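Asker: Show me how the following folds:
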Amino acid sequence: MTLTRHLKVQIFFVIMLLTACMHPISEEAREQVVPKTTFAMVSENPSAFLNQQLLLGGVIVAAENIDEGTVLEIIEWRLNRWGEPAYLEDDVRRFLVKSRQFLDPTIYEPGVLVTLAGVVLGQETRLLDEHDYTYPVFELNEIYPWESPFRYGIHRVYGPDYPYYVGRRGDSNRNPYDSSYSIYPYTQYWYSPSVYQSRE
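Answerer: Coordinates of the predicted model:
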């Protein structure tokens, strides 16, 4: 009986490990990605990369439903090896994603982390804090919203792939489990993806 229970526990952890290692974007969509084209390159000159597909990640800061579908405004986060948005770059950059299908606003709402595959459409200039801001624009192919970062942590650790709580001065929205920490900027999550800049 003990052996059977032990075997069940082992099987459970193997399944959990395999599930955690699965990429949120389908293999078919990832095969269409142009690996040498980066978001930074597209951000500088979108017209030079028209119709190329990229794998992108970030946090939604605005969602607009229109007659033709939905437009998401996203702050770019660099993905880790598992396809999880894990690194907020120093030069915070935004982009627009246009979906031909309606995206449920209760799922794709501001603060939600997403991983997506999108095709470069061009650029669009909008007002951002009373200033003109030019956004790279992508057509949505596939998207995955994260209910929460799939790896958790409370205390800071020294490694590129570990999340931790981040406190903000003067923030009244405190973590109920530890009053010295609060929600990570831009997101809804108590435990944030890491913001280390080291490359994998």
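Asker: Going by C-alpha atoms from here, please, whenever you check contacts or count neighbours.
Answerer: Will do.
Asker: ok, residue 82 touching residue 19?
Answerer: No: here residue 82 lies out of contact with residue 19, judged by C-alpha atoms under 8 Å, at a distance of 10.8 Å.
Asker: From what I see, residue 56 and residue 119 are in contact.
Answerer: No: judged on C-alpha under 8 Å, residue 56 makes no contact with residue 119 at a distance of 10.3 Å.
Asker: quick one: contacts for residue 124?
Answerer: 134, 135, 136, 137 (C-alpha atoms under 8 Å, 6 or more residues apart in numbering).
Asker: Surely the first one touches residue 126?
Answerer: Looking back up the chat, that one is residue 134. Yes: counting by C-alpha under 8 Å, residue 134 touches residue 126, with 6.5 Å between them.
Asker: Who are the packing partners of the longest helix along the chain?
Answerer: Scanning the chain for the longest helix, with DSSP state H as the assignment, gives helix 2-21. Helices and strands touching helix 2-21, by 3 or more C-alpha pairs under 8 Å, 6 or more residues apart in numbering; DSSP states H and E: there are none.
Asker: Run the chain-centre distance for that helix.
Answerer: In terms of C-alpha atoms, centre = their mean, to the nearest Å, the centre of helix 2-21 is set 28 Å apart from its chain centre.
Asker: Can you give the contact residues for the helix or strand following it?
Answerer: Per DSSP states H and E, helix 2-21 leads on to helix 27-31 as the next helix or strand towards the C-terminus. The contact list for helix 27-31 (C-alpha under 8 Å, 6+ apart) reads 55, 117, 141, 142.
Asker: one more to line up against the first:
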Amino acid sequence: MATQKKCYFFFLSLFLLGGCSISPITGSYRHKASKQPSFSLLSARPSAFIGQNVLLGGVIQRCMNHEGESLMLIIQKPLDPTTDKPIVQSPSKGKFYLWYKGKVDPKVYSTGKTITVAGKIVSPFKTSIESPHYLIVEGEEFFLWPKESLPSYTQKVPTKTILENVWEPVGFEPWTTGWGEGWW
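Answerer: Here you go, the predicted model:
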């Protein structure tokens, strides 16, 4: 009986721990960025936070490759606290750059796609951007969210008046049920 309780507790703890990891970003990066300042403060004084671990997200505005490096301009959006997915409907507090030491495909990381980024704030002089006014994050881990499908609006549009729909509902077609001509 004791081993049965131990097994039950073990599987229960695995289930609970597994339920906590719904973010595509690993727990170590989430923990490193847990005490990050607000995006408004980060973007106002980026040089004061060089080396700070951050977890940011948004919508890609532009993606460029140059000499084995990639640079993405991202419109910041706040992240959902449980999934780390950017909330696209929320207002933006600004823009930031994702700098990656490697090439990404600009067709895959195209304009309008949603992305979550984990990394460190770096000096603009390490990159090809030479302005100290931009927040630049060196991407250590990032996740491109799949496009969500929109609901289908291709249903039959009623062409009858409301009173006609009461007596004969939209989609009621007796000839398709076998009650066509001569059924009586």
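Asker: Mind telling me the TM-score for this superposition?
Answerer: Here the TM-score for the pair of chains, by TM-score structural alignment, normalised by the length of the second structure, is 0.62; 134 aligned residues with a C-alpha RMSD of 3.0 Å.
Asker: Inside strands: which ones of the contacts of helix 27-31 of the first structure?
Answerer: If you go by DSSP state E, those have 55, 117, 141, 142 in strands.
Asker: These into a markdown table, with extra columns for distance to residue 29 of the first structure and neighbour count?
Answerer: Output for those, formatted as a markdown table (distance: C-alpha to C-alpha, whole Å; neighbours: other C-alpha atoms under 10 Å):
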| residue | distance to residue 29 of the first structure | neighbour count |
| --- | --- | --- |
| 55 | 9 | 24 |
| 117 | 7 | 23 |
| 141 | 8 | 17 |
| 142 | 7 | 16 |
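Asker: Format these as a markdown table; extra columns: distance to residue 33 of the first structure.
Answerer: Supplementary listing: those in a markdown table, determined by distance: C-alpha to C-alpha, whole Å:
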| residue | distance to residue 33 of the first structure |
| --- | --- |
| 55 | 6 |
| 117 | 8 |
| 141 | 11 |
| 142 | 12 |
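Asker: and which of those is nearest residue 106 of the first structure?
Answerer: Using C-alpha to C-alpha, residue 142 comes nearest to residue 106 of the first structure of these, at 17.9 Å.
Asker: wait, what's in contact with the residue mapped onto that closest one from the second structure?
Answerer: By TM-score structural alignment, residue 142 of the first structure lines up with residue 141 in the second structure. With contact taken as C-alpha under 8 Å, 6+ apart, residue 141 of the second structure is in contact with 25, 117, 118, 119.
Asker: now for those, which pair is the farthest apart?
Answerer: The widest separation within the contacts of residue 141 of the second structure (C-alpha to C-alpha) is 10.6 Å, between 25 and 119.
Asker: of these two, who's got more company?
Answerer: residue 119 (25 against 18; other C-alpha atoms under 10 Å).
Asker: pretty sure that one contacts residue 57?
Answerer: No: contact criterion C-alpha under 8 Å: residue 119 of the second structure and residue 57 do not qualify, at 11.2 Å.
Asker: mind checking how far residue 147 of the first structure is from residue 42 of the first structure?
Answerer: To residue 42 of the first structure, residue 147 of the first structure is 28 Å away according to C-alpha to C-alpha, to the nearest Å.
Asker: What's the match for residue 6 of the first structure in the second structure?
Answerer: Using TM-score structural alignment, residue 6 of the first structure lacks an equivalent in the second structure.
Asker: For residue 6 of the first structure, the count of nearby residues, please.
Answerer: 11.
Asker: ok, now which ones touch it?
Answerer: Residue 6 of the first structure touches nothing, counting by C-alpha under 8 Å, 6+ apart.
Asker: before we move on, what about residue 95 of the second structure?
Answerer: Neighbour list for residue 95 of the second structure: 73, 74, 75, 76, 135 [criterion: C-alpha under 8 Å, 6+ apart].
Asker: repeat for residue 82 of the first structure
Answerer: 21, 22, 23, 24.
Asker: which of those are buried?
Answerer: residue 24 (16 or more other C-alpha atoms under 10 Å).
Asker: With distance to residue 6 of the first structure added, can I get the contacts of residue 82 of the first structure in TSV?
Answerer: Converted to TSV, the contacts of residue 82 of the first structure look like this (distance: C-alpha to C-alpha, whole Å):
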residue	distance to residue 6 of the first structure
21	23
22	25
23	29
24	30
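Asker: nearest to residue 110 of the first structure, of the contacts of residue 82 of the first structure?
Answerer: residue 24 (19.7 Å).
Asker: Could you measure from the closest one over to residue 32 of the first structure?
Answerer: Residue 24 of the first structure is 15 Å from residue 32 of the first structure, by C-alpha to C-alpha.
Asker: Next: residue 141 of the first structure.
Answerer: For residue 141 of the first structure relative to residue 32 of the first structure (C-alpha to C-alpha), the value is 10 Å.
Asker: same check, this time on residue 64 of the first structure
Answerer: From residue 64 of the first structure to residue 32 of the first structure the distance is 27 Å (C-alpha to C-alpha).
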